[in-house]
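K.L.:
just coords:
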């Protein structure tokens, strides 16, 4: 296997005395994992921070062998993430990506979205913009993995007007009138997800509740649930409702 590609660092695990196994998101190959010799050295640790963009080269003699990887820094995003919300957002987005995606399964839309979000974080995007970006990324990830939400029309009446809820069972939108008697059992649908209003702090927290329900139910296995602490830290650092 020979691969030369731009990539985003998503996760790093120690391996041996100085090395590391690193998971990268690439535009054409999805998540790939490789062994970086000296990955925990003083020189490479700053490069292999989650969220950084790198030029990645991977080589393996056979497909079943863990590839040897070398990296060159192209976009230093992690060091430019300033503030608790920015750092927490970058930690959560990369951890979610590494945990949720299978290796060698291409998701070019997710690569573009994560690359844009990491760049926005490095450029100093505010907490509201970060919160909206995270909800939209989670929404996209659910769709890419086959667990997309149907927000096109009310599941009960078929109307496309005044959609306000989502059924936690069917993943379908519900209109305000149809859902009001069952509101306690439904999930709030933030208007910004369907282009009906701009995002504010309340709707961002509603969005996190919505996507979080389906991520926990459908995507994050027992192993992936270990990453949810990063999501909670992010929610706590966003503006309150």
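P.N.:
Yep, that arrived. All figures in this text were calculated on a predicted structure; none of them were measured in a lab.
K.L.:
for the rest of this, base every contact and every neighbour count on C-alpha atoms.
P.N.:
OK.
K.L.:
not counting sequence-adjacent ones, nearest residue to residue 90?
P.N.:
With CA to CA, 6 or more residues apart in numbering as the criterion, residue 90 has its nearest non-adjacent residue at 6.3 Å, and that residue is residue 51.
K.L.:
so how far is residue 103 from residue 29?
P.N.:
Note on residue 29: its distance to residue 103, by CA to CA, to the nearest Å, is 8 Å.
K.L.:
another one to put next to it:
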């Protein structure tokens, strides 16, 4: 078995004395693992940092085997933002959440393209805050929990949407909420197309975080969310 693809480094874990198990989010083969021999070396290790883009060849005797990677660096995003803790935290959170949620060996070309675009935006520093919020919303959908912010779950169309049901992820209008408003999540304007202010981003990530933690994580074996996401929230709050 052998194929070639491009992908984003999600994680690289030590394997034995000199090798690493490299996890890539590839364009045509989804989230895929393999061994990189000599991956801890000074020559190879810098290319295997989360968020970097690699050209990779995967080989195995059988498709069911973990296999091995032969990789070449294409884009070193991590190195360009080492001096920016906020963007570095965002890149780390993106990769950690992909590794946590995405199914293994399932091609997701549209979402992979969106993730590459987000990583490029984080690396450039342009427009990534808004992109990250909507990327998390898309990630929830990939994980099987779609937020429906189109119309009020209690009836009344799409007018004056102000809340989200913490159970169903459906939008609720002020009139539809009634006396139940204090039991609902506040719907940030950003999630309806509003301005991407820092406070708005934090509010939106509180909403997506609720569904990641309370709805999606339990379906994945009750594992806690990756600490990298918490570090991103902490970094954003320091900026606020």
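P.N.:
Now that the structure is in, tell me what you want to look at. Everything numeric here is computed off the predicted structure, so don't read it as measured data.
K.L.:
okay, residue 29 and residue 103 of the first structure: which has more neighbours?
P.N.:
Between residue 29 of the first structure and residue 103, residue 29 has the larger neighbour count (other CA atoms under 10 Å), namely 18 against 15.
K.L.:
counterpart of that one in the second structure?
P.N.:
Using TM-score structural alignment, the partner of residue 29 of the first structure in the second structure is residue 29.
K.L.:
contact partners for that match?
P.N.:
Remark: with contacts taken as CA atoms under 8 Å, 6 or more residues apart in numbering, residue 29 of the second structure is in contact with 5, 105, 106, 107, 108.
K.L.:
now the residues you listed as a markdown table including distance to residue 237 of the second structure?
P.N.:
Supplementary listing: these in a markdown table, determined by distance: CA to CA, whole Å:
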| residue | distance to residue 237 of the second structure |
| --- | --- |
| 5 | 37 |
| 105 | 35 |
| 106 | 35 |
| 107 | 35 |
| 108 | 32 |
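K.L.:
from the centre of the second structure, point out the most distant residue.
P.N.:
Here the centre of the second structure is the reference, and by CA atoms, centre = their mean the most remote residue is residue 179, at 35.0 Å.
K.L.:
that one maps to what in the first structure?
P.N.:
Counting by TM-score structural alignment, residue 179 of the second structure lines up with residue 181 in the first structure.
K.L.:
same check on residue 122 of the second structure?
P.N.:
Under the alignment (TM-score structural alignment), residue 122 of the second structure maps onto residue 121.
K.L.:
tell me which element its match falls in.
P.N.:
For residue 121 of the first structure, the element it lies in under DSSP states H and E is helix 108-122.
K.L.:
and that helix against the second structure, how far off on average?
P.N.:
Taken against the second structure, helix 108-122 of the first structure registers an average deviation of 1.3 Å after superposition, with mean CA distance after the TM-score superposition for the first structure.
K.L.:
how much space between the counterpart of residue 216 of the first structure in the second structure and residue 141 of the second structure?
P.N.:
In the second structure, the residue paired with residue 216 of the first structure is residue 213, using TM-score structural alignment. From residue 213 of the second structure across to residue 141 of the second structure, the span is 14 Å (CA to CA).
K.L.:
can you give me the strands in the first structure?
P.N.:
Using DSSP state E, the strands of the first structure run over 2-15, 19-26, 30-36, 53-59, 67-75, 163-166, 173-175, 187-188.
K.L.:
distance of the most centrally placed residue in the second structure from residue 17 of the second structure?
P.N.:
With distances taken as CA atoms, centre = their mean, residue 94 lies nearest the centre of the second structure, 3.7 Å away. For residue 94 of the second structure, the distance to residue 17 of the second structure (CA to CA) stands at 28 Å.
K.L.:
over to residue 219 of the second structure?
P.N.:
35 Å.
K.L.:
for residue 158 of the second structure, same thing?
P.N.:
Residue 158 of the second structure sits 58 Å away from residue 17 of the second structure when distances are taken as CA to CA.
K.L.:
higher neighbour count, these two?
P.N.:
Neighbours per residue (other CA under 10 Å) separate residue 158 of the second structure from residue 17, with residue 158 holding more: 14 against 10.
K.L.:
I'd say that one and residue 150 touch.
P.N.:
Yes. Using CA atoms under 8 Å, residue 158 of the second structure makes contact with residue 150 at a distance of 6.2 Å.
K.L.:
all helices for the second structure, in order.
P.N.:
When secondary structure is read from DSSP state H, the second structure shows helices at 77-80, 85-101, 109-124, 128-142, 174-177, 198-211, 217-219, 227-239.
K.L.:
the third one vs strand 53-59, what angle?
P.N.:
Note on geometry: by axes from the mean of the first three to the mean of the last three CA atoms, to 10 degrees, helix 109-124 of the second structure and strand 53-59 are set 140 degrees apart in direction.
K.L.:
may I see the buried residues of helix 109-124 of the second structure?
P.N.:
Residues of helix 109-124 of the second structure classed as buried: 111, 112, 115, 116, 118, 119, 120, 121, 122, 123 (neighbour count, 16 or more other CA atoms under 10 Å).
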